[in-house]
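# sequence unknown, structure follows:
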């Protein structure tokens, strides 16, 4: 019998190499991320900025001592919709060997509950247009593709 000991927790600086490896482990991420030792200082700077911002939370999903997932939660205040707070989910990744196990759904349900607990009235996310499997996954969870998004690289 396998006992699962999955824990969701705020990331530590020591988790960042594992997070970067998860981000790099797909067709899009392997062109965007920088793997190697020492850890690229831009990741350390980003981690410190996230850690210092009370409206940001970088999360790891661990099983024992292994980082098997990650996501970033942003709590966004707004004037629109009578001052409604929004929850933004970014950079969701599950370790390759743990995909198709229900873990992705568990991660998303956990994130949604975190936003509920912080009185957010809306949860939003973006996903690359080429990620058809991700689109179907989010739609199964009740997300609706209600807006068209745009990005401008600087």
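Thanks, I have it. Since the model is a prediction, treat every value here as computed from it, not as a measurement.
# contacts and neighbour counts: CA atoms only from here.
OK.
# can you give me the helices in the protein?
Taking DSSP state H as the criterion, the chain contains helices spanning 16-24, 29-32, 41-52, 80-83, 103-117, 132-140.
# gap between the longest one and the chain center?
Going back to what we said before, that points to helix 103-117. Centroid separation for helix 103-117 versus its chain: 10 Å, with CA atoms, centre = their mean, to the nearest Å.
# then this one, side by side with the first:
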């Protein structure tokens, strides 16, 4: 098992993992356009866990300067382990790589937002040492569906 920076050719496997995470079939062409755009952004880090060339997990870390923190903050936007690989410690390894990525980028903090319905994920983040200290509020704009 190796965790590496994702490349353009990893998109089909990452697409499948993101659909699994969201429990939905998502618009492949839209996701691919965003994926390729984000690969070119030095503030976005896509990590893929590969075993024998197959994707076992994925994480994305977005780094930005936040005024109210007075420095860089990393947000773990997505983290997913393939259904058949869950419960084997891979999520913890991906989380650890996300932490290392954030620290290497000079971030002060690692944050994650998580849907309320994902109670197993909440417990996972707490096991990683994270605290549930904030609320996230959302508003759907332009007639888009909220997930």
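That came in fine, so what should we check first? Quick caveat: nothing in here was measured; it's all calculated off a predicted structure.
# Adding distance to residue 64 of structure 1 and mean neighbour count, write the helices of structure 1 out as TSV.
Shown next, in TSV, are these (distance: least, CA to CA, whole Å; neighbours: other CA atoms under 10 Å):
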stretch	distance to residue 64 of structure 1	mean neighbour count
helix 16-24	14	21
helix 29-32	25	12
helix 41-52	23	13
helix 80-83	40	8
helix 103-117	15	16
helix 132-140	26	13
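# Using JSON lines, please lay out the ones you listed together with distance to residue 92 of structure 1.
Formatted as JSON lines, these follow (distance: least, CA to CA, whole Å):
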{"stretch": "helix 16-24", "distance to residue 92 of structure 1": "8"}
{"stretch": "helix 29-32", "distance to residue 92 of structure 1": "12"}
{"stretch": "helix 41-52", "distance to residue 92 of structure 1": "16"}
{"stretch": "helix 80-83", "distance to residue 92 of structure 1": "26"}
{"stretch": "helix 103-117", "distance to residue 92 of structure 1": "9"}
{"stretch": "helix 132-140", "distance to residue 92 of structure 1": "10"}
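# closest to residue 89 of structure 1 out of those?
With distances scored as CA to CA, the stretch of the helices of structure 1 nearest to residue 89 of structure 1 is helix 103-117 (7.9 Å).
# what's the residue nearest to the spatial centre of structure 2 in contact with, if anything?
With distances taken as CA atoms, centre = their mean, structure 2 has residue 78 as the residue nearest its mean C-alpha position (2.1 Å). Residues in contact with residue 78 of structure 2, defined by CA atoms under 8 Å, 6 or more residues apart in numbering, are 58-61.
# what's the counterpart of it in structure 1?
Alignment note (TM-score structural alignment): residue 78 of structure 2 maps to residue 91 of structure 1.
# how close does that match get to residue 12 of structure 1?
16 Å (CA to CA, to the nearest Å).
# Equivalent analysis for residue 141 of structure 1, please.
In terms of CA to CA, residue 141 of structure 1 sits 29 Å off from residue 12 of structure 1.
# Repeat that for residue 21 of structure 1.
Taken as CA to CA, the span from residue 21 of structure 1 to residue 12 of structure 1 is 15 Å.
# again, but for residue 72 of structure 1
13 Å.
# If you count surrounding residues, which of the two has more?
residue 72 (19 against 13; other CA atoms under 10 Å).
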